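>>> from the sequence below, what's the structure:
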Amino acid sequence: MTFKEKLKIKIDRTKMHQRQSKRDFLKKDNMDRASVEFHRNSRVGLYEKLVPFITALGGDGKQCVLYKLCETARISRQGTFLQELLRVVFTLPKGEEFEEENHKNYDKAHVASDDCASLYPGCDVDIPVQSQG
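As a prediction, the model looks like this:
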């Protein structure tokens, strides 16, 4: 197969994701606790950096991060590349409870059962985690 022919191959994203979900090493049950905690702490570090950035854009940074964590927990369908990237950023793996109360809010937001917009109304900055429509 030539390089040009390879470029014409259409990738079925749904099948690709289905195959990836069947890989054992990607399942949380196969991740050791230290790895999960590393990911959780890394995400919290990122969220703490996003708060002032979003605030500089004119929104309530803390409310926006909590809102996006809440919104992302509800997404079940596959999105665009940017939406998938943001879904990864705003997906907080389940693990040990955080010690800091401020960090516990991230876990609470990621499992919130009420309407995200009513729980975190201070986010006026559009971060496209979910498609509109």
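>>> contacts, neighbours, all on C-alpha from now
Fine.
>>> so Y106: helix, strand or coil?
Using DSSP: H, G, I helix; E, B strand; the rest coil, the structure places Y106 in helix.
>>> so how far is K15 from the residue found closest to it once you drop the neighbours it is linked to in the chain?
Using CA to CA, 6 or more residues apart in numbering and skipping the chain neighbours, the partner closest in space to Y106 is L66 (6.3 Å). Separation of L66 from K15 (CA to CA, to the nearest Å) stands at 31 Å.
>>> and for comparison, fold this next one:
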Amino acid sequence: MQEELNQFERSEVWELVPRPSNQSVIGTKWVFRNKMDENGIIVRNKARLVAQGYNQEERIDYEETFAPVARLEAIRMLLAFACFKDFILYQMDVKNVFLNGFINEEVYVEQPPGKLIQNWHINSPKDLA
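You can find the predicted model right below:
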């Protein structure tokens, strides 16, 4: 959990501000999962802080949503074209990639559970998706 919070601070994902009276505040929660090796033995416990955006209402709290994820058809086309042209493909994973995106709206979220300063909330200029 601390590693996730440290990454948020390094990326300047949020700033602590007093609770706004005219804005809705999105909740947060920790999601836990175990990373296992090929034998099913737990090698690492992972924690992810997520925003509970399901409480928001369309056209009131937001206008549109999207996720920058490739469609399966696009990946298949890329693989077929690479085979046809004898290309060599590489893949990579960018850790915490969503923390690098900026959003245009003012978004306020609850402080992470366990890090509380009464009546203060987080103003986030970056995407917490």
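>>> superposed, what's their TM-score?
Remark: TM-score between the superposed chains equals 0.23 [TM-score structural alignment, normalised by the length of the second structure]; 57 aligned residues with a CA RMSD of 5.3 Å.
>>> so M77 of the second structure, which of the three states?
M77 of the second structure is classified as helix under three-state DSSP.
>>> distance of it relative to K85 of the second structure?
From M77 of the second structure to K85 of the second structure the distance is 12 Å (CA to CA).
>>> shared neighbours, the two?
Residues touching both M77 of the second structure and K85 (CA atoms under 8 Å, 6 or more residues apart in numbering): none.
>>> so who does V17 of the second structure touch?
Counted by CA under 8 Å, 6+ apart, V17 of the second structure has contacts W120, H121, I122, N123.
>>> can you check T55 of the first structure too?
G61 are the contacts of T55 of the first structure under CA under 8 Å, 6+ apart.
>>> what about it, distance to V65 of the first structure?
10 Å.
>>> quick one: A51 of the second structure and V31 touch, right?
No - with contact defined as CA atoms under 8 Å, A51 of the second structure does not count as touching V31 (10.4 Å).
>>> all helices of the first structure, in order?
Using DSSP state H, the helices of the first structure run over 3-7, 13-21, 33-56, 61-73, 81-89, 101-110, 116-119.
>>> run the angle between the third one and helix 61-73 for me.
Put simply, helix 33-56 of the first structure runs at 130 degrees to helix 61-73, going by axes from the mean of the first three to the mean of the last three CA atoms, to 10 degrees.
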